[in-house]
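[1] With the sequence up front, the predicted model follows.
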Amino acid sequence: MLNWIIPASDELNMFIECYWFIEKTVISDRDSFPKLNPDPSAHLILSPALDKYSYTHEQQVYSGMGSHLLNPHQHTFELDHSKPFTHIGIKFRPGALYSFSRITSAITSINVVEPLELTKLITIDQALISHLFELARKQPIHCIKKLEHYLQAWIKDVRDDQHSQLVRRVFTELETTPISELAGKLHCSQRTIERSFRRVTHLTLKQYQAMAKLEAMLEHLYQRKSSDINWADLAVQFGFSDQPHLIRYLKKQIGLTPQKYALKRGLTIDIYGGVKT
């Protein structure tokens, strides 16, 4: 399986975190149904028109063919990677799609996957999309440069209103400030902050903070050997009352205990713009 992740250029970094590519060329049982962790970011996924996709959470299945939009999601999705497929992904920063009028209307809710007519969003045809896939396999940097060339049109009609401006300030403050103290730091009411944040990101502040915490914890685990992880210390580091609380939390969020995640980290993945396996 071929995959890579490349950061966005400085010009687009305000809205796009990175681009990613993943391709499976043969049918195999290995990693056929990996898990996709919760993510506050939306992903625009370019895929050949006949490629099938499937995202499952409990009894809910989102399936289709071709390019699609993976909205911010609190759930852990199970992916169907049993057949060959090709994806180029654009990982937007949380709330960034609010600024792009061409695609904002596509988001109807969090926790869903929606089909898209890609050629209506980006001025390219299927032949050029196929060319992007060829470049992704052999010349990733060139692929991203060409893709960003077509995305430039989005910058011309970007929306930057009072809500997006406030939410950018919120993201900056959340790195060091509890939610309860944001109103004093930003000199506006908590209600105003909450309303603008939900309007831009489709998430509450608590939902976003919980997802960011989970992402940081999983990345911390991924970077360490199972034998090097002190679970009691980890619980304290990430603000849990004790180790059992940490275990219950991870079990609820990703369907695995911490020990099982550490052992099966290659199967519980965020290759969609996150940890690369």
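    Right, received. Where do you want to start? Numbering: from 1, shown residues only.
[2] Please count neighbours and contacts with C-alpha atoms only from this point.
    Noted.
[3] Residue 57 and residue 76, how far apart?
    7 Å (Cα to Cα, to the nearest Å).
[4] Please read the previous query as pertaining to residue 162.
    32 Å.
[5] One more to weigh against that first structure:
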Amino acid sequence: MPSNAPMGIIHLQQGERKFQLSRYAPGDDIAPFVRHYWVVRWDLAGQEPYTQHVIPNPCVNLVIEQGSSAIFGPGKEKYGYHLKGQGSVFGVKFKPGGFYPFVKGAVSDLLEQPVGIDRVFDREPRALEALVLSHSDDQRNVNLVEDMIRAKLPLPDEQVALVNDMVDFIYAQPDMTKVDALCEHFGMNIRTLQRLFDQYVGVSPKWVIKIARIQSAAETTDGNDTHDWAKLSMDLGYHDQSHFIKDFKSILGQTPEAYAVSKRAK
């Protein structure tokens, strides 16, 4: 079923004036590895181009986009989709750790260089673009891409479920500040945890904790017209407001106050 939850999309309500975002659940056999399929469509004919920014997350995405389809690892900072004219993009968001069983190689390797779809799923990217992007029937496209994934479906991997439990735990605790808390909760030493995240997630648990806090801050800011930055920083476990502002700016490229102003300006 389509969903309009933000999931790291900055100023989603304003963006929806420019594009349509839909998300679809995977089949039961693919659900252990894939979080959802997503489709973005836009028609900006006669309008100025629009850039939609997204907060990075600990997921691999397979993106089918005209001329630039590939599989991308988790980002390290805010990134933007530049929309102009008319078009669409189809994506597969893998669960944290869910892409590793398809390649059996450290997901951290994808941070520097995306991997070709043909290397993993034996489908030539330009041909796949022609099949998917030429149709507006989302369910047809979901079925087509799901069949492609199903043909390469790996055996169940209990580590993927463990990684997802860990990431879910982090996002459910926006005031978590230390990796030690994660180690204690899951009974795992820090070196084992770091190796697990490098291999399956592609980024460190420390980074996931940071990004979860900043996403929570951004969504709180988006949902309110007045802001108490000192209280918000305390709610997120920061001992001083300046550290919160520094982290926020390192991910979003602007201070919380500037971010709030940019929301009002849209």
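    Received, thanks. Just so it is clear, the structure is predicted and the values come from calculations on it, not from any experiment.
[6] returning to that earlier point: looking at residue 57 and residue 76 of the first structure, which one has more neighbours?
    Shown here are residue 57 of the first structure and residue 76; by other Cα atoms under 10 Å, residue 76 has more neighbours (22 against 15).
[7] Going by the alignment, the more buried one corresponds to which residue in the second structure?
    Counting by TM-score structural alignment, residue 76 of the first structure corresponds to residue 78 in the second structure.
[8] same thing with residue 230 of the first structure?
    Residue 230 of the first structure maps onto residue 228 in the second structure, by TM-score structural alignment.
[9] how about the strands of the stretch 51-200 of the second structure, start to end?
    In the stretch 51-200 of the second structure, the strands defined using DSSP state E, counting those that start in this stretch lie at 61-64, 70-72, 79-83, 86-94.
[10] Reformat the ones you listed as JSON lines; add mean neighbour count and distance to residue 117 of the second structure.
    Below are those laid out as JSON lines (neighbours: other Cα atoms under 10 Å; distance: least, Cα to Cα, whole Å):
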{"stretch": "strand 61-64", "mean neighbour count": "22", "distance to residue 117 of the second structure": "8"}
{"stretch": "strand 70-72", "mean neighbour count": "21", "distance to residue 117 of the second structure": "5"}
{"stretch": "strand 79-83", "mean neighbour count": "14", "distance to residue 117 of the second structure": "20"}
{"stretch": "strand 86-94", "mean neighbour count": "20", "distance to residue 117 of the second structure": "12"}
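[11] Turn those strands into TSV, including distance to residue 162 of the second structure.
    As requested, the strands of the stretch 51-200 of the second structure are exported to TSV (distance: least, Cα to Cα, whole Å):
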stretch	distance to residue 162 of the second structure
strand 61-64	20
strand 70-72	22
strand 79-83	28
strand 86-94	15
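[12] Minimum distance to residue 213 of the second structure: which of those has it?
    Closest to residue 213 of the second structure of these is strand 79-83 (Cα to Cα; 17.5 Å).
[13] Tell me which other helices or strands the closest one touches.
    Strand 79-83 of the second structure is packed against strand 50-54, with contacts defined by 3 or more Cα pairs under 8 Å, 6 or more residues apart in numbering; DSSP states H and E.
[14] Would you indicate which residues of the strand it packs on are buried?
    50, 52-54 (16 or more other Cα atoms under 10 Å).
[15] Tell me the one among these nearest to residue 205 of the second structure.
    Nearest member of the buried residues of strand 50-54 of the second structure to residue 205 of the second structure, counting by Cα to Cα, is residue 54, at 19.9 Å.
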